[in-house]
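1. Output the structure for:
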Amino acid sequence: MATVPQGNQEKPRFGPSDRLLAMFRACCRDPIEGIKARLKCMLHMFLLHHWDNVGNEKTKELAVKCCGEAGIWYYRILENLVSQERKRLGISDISGILEVDLIQRCLVACCLEITICSKPLPYDFPLLLQILKLAPYHFWRVIELVLRAEAGLPNAVITHLAQVDEKVLESLAWTSDSPLWEEIRANEGHLPTCQQVMSPAQLEDPKRTDLQPEQNLPEVNVRLGADFSASTDQQCSLSAVNRPQRSSGLHLFARKVYTLMGRRLREAVLHTGYF
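-> Prediction:
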């Protein structure tokens, strides 16, 4: 299965489009050099793992191909995200968002994961995050953003990201060194309750089960950058101090956890046949 973006009139290319470059130039600080350097460094880390640890030439060739496809996805998804944020915020300068290193590193990693899932490379998630030195909890936060930004993902990729999402929710985010615990401590030491993060309609609906990006989330609003850094420009309105309580990454995480728990309980009940 090819994972190179399809459907554009122009042939996919490794690099920012003219439209994305124009949006970069509209920023008070053009982020293109930093973005290119970060992408090159992360793809190099990925390739080094295969050069140092894998002797199979075919696997090395697949890794190189993955890097090329991941770069194409990265610039395409980044363009969609930038366009959406400019429209949502009503401003043209979003350099404060583009300069949040953690967002961009997680986005590159997600684009690599998109390409890896279609290649017979000899490892499973979350090895990629170990190679790139990223926490699963941080990586998890970009999955929803990517699904919202890119409608052209193959069904197999969406299914794979759903499986990754569940792995993080059920176990990978809960390791002793996870950044999740810092956010729980900052939230008076506990995970938000289901009543705090889900509307009454959500609590009463027994069929909310999948990862598909939701169009209306009044209780938990996913915003680019809001959950990764409180140091972005004030003009972007992404300060952790000013954002609504229920728009934080921790509240989104809690909502996803409760949704997964509800689905697992319903599946268990159906399997046992008690009801």
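2. Please make it C-alpha for all contacts and neighbour counts, starting now.
-> OK.
3. all helices of the stretch 1-150 of the chain, in order?
-> Counting by DSSP state H, counting those that start in this stretch, one finds helices in the stretch 1-150 of the chain at the ranges 18-25, 32-53, 57-89, 95-98, 101-116, 127-132, 136-149.
4. So which of these is nearest residue 258?
-> Within the helices of the stretch 1-150 of the chain, the stretch nearest residue 258 is helix 136-149; the backing value is 15.8 Å (Cα to Cα).
5. The closest one to helix 101-116, inter-axis angle?
-> Using axes from the mean of the first three to the mean of the last three Cα atoms, to 10 degrees, one finds that helix 136-149 and helix 101-116 are set 70 degrees apart in direction.
6. Distance to residue 158 and mean neighbour count added to the helices of the stretch 1-150 of the chain, as a markdown table?
-> Supplementary listing: the helices of the stretch 1-150 of the chain in a markdown table, determined by distance: least, Cα to Cα, whole Å; neighbours: other Cα atoms under 10 Å:
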| stretch | distance to residue 158 | mean neighbour count |
| --- | --- | --- |
| helix 18-25 | 25 | 16 |
| helix 32-53 | 22 | 15 |
| helix 57-89 | 14 | 19 |
| helix 95-98 | 25 | 22 |
| helix 101-116 | 9 | 22 |
| helix 127-132 | 18 | 15 |
| helix 136-149 | 8 | 21 |
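7. here's the other one to compare against:
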Amino acid sequence: MGRIADCFARLNAEGRKAFVSYTMGGDPDYATSLEVIKGLPGAGVDIIELGLPFTDPMADGETIQLAGQRALAGGQTLKKTLQMVRDFRAGDDTTPIVMMGYYNPIYNHGVDAFLDDAKEAGIDGLIVVDLPPEEDDELCLPALAKGIDFIRLATPTTDDARLPKVLQNTSGFVYYVSITGITGAAAPQPSDVAPEVARIKAKTDLPVIVGFGIRTPEMAKGIAEIADGCVVGSAIVAEMANGKSRDAVLDFVRGLAEGAHSA
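-> Okay, here's the model as predicted:
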């Protein structure tokens, strides 16, 4: 098993839900971003989602768009994001890292070269939001062949006819987008999310992790109670955008993780 499967096996054995955090690689600069990422496991993060900055992040709200712009302005690139993973792996060979982003930078790097570099750096999974299942030959299947999980998003508009296609080559976990819209746009309600999670879990043995709009420990607990875990991104990125210190950001993350783990 890879790191993601190992992580969920351990959490299941401990009777705990997963807490997944998102940060944008290179925001506000390489050194600060790396130091925050290094501190995430100690703050209770089970899986790290590392954002790959891109000029046209269509699925992201203003908070993450601005984070990407700051990272790009600071010189962050795909190669530097992979180096960030290598630097992290020098001290942590256990915590799963999922790179989340868009296909254009990967395509420009070259798919085969990217997958080789990602595997060597220590990337465990990919979330590429602008590649639908119909394009699995482009990146999904080659990634799976290299032992890199390809994590697919399901949304409130993914109906029963579409769901099998979405799940077809998904591995690692299923990321359920709790609201219709962009990241950080609204707060999810567990009563609305629960039947959707149950519908997905009836069709797959993969863990279902819920994200978008979770901002507080209470919300993290409420969502984790009805899923296999939760993701927080925009709220953490906003703390960094507000100039909070590394320790203050990690304290904020710790509270969210404790909320999810108390579910």
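8. Just the TM-score for the two chains, thanks.
-> Superposed pair, TM-score by TM-score structural alignment, normalised by the length of structure 2: 0.29. Supporting alignment: 118 aligned residues with a Cα RMSD of 5.2 Å.
9. quick revisit: I'd like the helices of the stretch 1-150 of structure 1 as a markdown table, with distance to residue 185 of structure 1 appended.
-> What follows is those, written out as a markdown table (distance: least, Cα to Cα, whole Å):
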| stretch | distance to residue 185 of structure 1 |
| --- | --- |
| helix 18-25 | 37 |
| helix 32-53 | 31 |
| helix 57-89 | 30 |
| helix 95-98 | 26 |
| helix 101-116 | 21 |
| helix 127-132 | 24 |
| helix 136-149 | 15 |
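10. So for residue 257 of structure 1, which of those helices sits nearest?
-> Checking the helices of the stretch 1-150 of structure 1 against residue 257 of structure 1 by Cα to Cα gives helix 136-149 as the closest, at 12.2 Å.
11. quick one: buried residues of the helix or strand just after that closest one?
-> Counting by DSSP states H and E, the next helix or strand C-terminal to helix 136-149 of structure 1 is helix 155-170. Residues 157-158, 160-162, 164-169 are the ones in helix 155-170 of structure 1 that count as buried (16 or more other Cα atoms under 10 Å).
12. Of all the helices of the stretch 1-150 of structure 1, which one comes closest to residue 251 of structure 1?
-> By Cα to Cα (comparing all of the helices of the stretch 1-150 of structure 1), the closest turns out to be helix 136-149, at 11.5 Å.
13. by contact count, what packs against the closest one?
-> Helix 136-149 of structure 1 is packed against helix 57-89, helix 101-116, helix 155-170, with contacts defined by 3 or more Cα pairs under 8 Å, 6 or more residues apart in numbering; DSSP states H and E.
14. try it again with 10 Å
-> Helices and strands touching helix 136-149 of structure 1, by 3 or more Cα pairs under 10 Å, 6 or more residues apart in numbering; DSSP states H and E, are helix 57-89, helix 101-116, helix 127-132, helix 155-170, helix 180-186, helix 249-272.
15. Residue 203 of structure 1: which of these is closest?
-> Counting by Cα to Cα, residue 203 of structure 1 lies closest to helix 249-272 out of these; the figure is 9.0 Å.
16. The closest one to helix 136-149, inter-axis angle?
-> Regarding helix 249-272 of structure 1 and helix 136-149, their directions subtend 90 degrees when assessed with the same axes, to 10 degrees.
17. Could you pull out the buried residues of helix 249-272 of structure 1?
-> Going by 16+ other Cα under 10 Å, helix 249-272 of structure 1 has these buried residues: 249-260, 262-263.
18. in structure 2, which spans are strands?
-> 18-24, 47-51, 97-101, 125-128, 149-150, 153-154, 174-177, 208-211, 229-232 (DSSP state E).
19. Of all those, which one comes closest to residue 254 of structure 2?
-> Taking Cα to Cα, strand 18-24 is the member of the strands of structure 2 nearest to residue 254 of structure 2, at 10.0 Å.
20. quick one on the thing from earlier: make a markdown table out of the buried residues of helix 249-272 of structure 1 and add distance to residue 62 of structure 1.
-> Written out in a markdown table, the entries for those read as follows (distance: Cα to Cα, whole Å):
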| residue | distance to residue 62 of structure 1 |
| --- | --- |
| 249 | 34 |
| 250 | 36 |
| 251 | 38 |
| 252 | 35 |
| 253 | 34 |
| 254 | 37 |
| 255 | 37 |
| 256 | 34 |
| 257 | 35 |
| 258 | 38 |
| 259 | 36 |
| 260 | 34 |
| 262 | 39 |
| 263 | 37 |
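21. Reformat the strands of structure 2 as a markdown table; add mean neighbour count.
-> A markdown table is the format used below for these (neighbours: other Cα atoms under 10 Å):
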| stretch | mean neighbour count |
| --- | --- |
| strand 18-24 | 27 |
| strand 47-51 | 24 |
| strand 97-101 | 24 |
| strand 125-128 | 24 |
| strand 149-150 | 26 |
| strand 153-154 | 22 |
| strand 174-177 | 24 |
| strand 208-211 | 26 |
| strand 229-232 | 28 |
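22. Residue 259 of structure 2 is nearest to which of those strands?
-> Closest among the strands of structure 2, once you apply Cα to Cα, is strand 18-24, at 8.9 Å.
23. tell me the angle that closest one makes with strand 97-101.
-> Here strand 18-24 of structure 2 runs at 50 degrees with respect to strand 97-101, directions being taken by the same axes, to 10 degrees.
24. what angle sits between strand 18-24 of structure 2 and strand 47-51?
-> Using the same axes, to 10 degrees: strand 18-24 of structure 2 against strand 47-51 is 20 degrees.
25. In structure 2, spot the helix with the most residues.
-> Longest helix in structure 2 by number of residues, with DSSP state H as the criterion: helix 246-261.
26. helices or strands up against that one?
-> For helix 246-261 of structure 2, the helices and strands in contact under the criterion 3+ Cα pairs under 10 Å, 6+ apart are strand 18-24, helix 30-39, helix 217-224, strand 229-232, helix 234-241.
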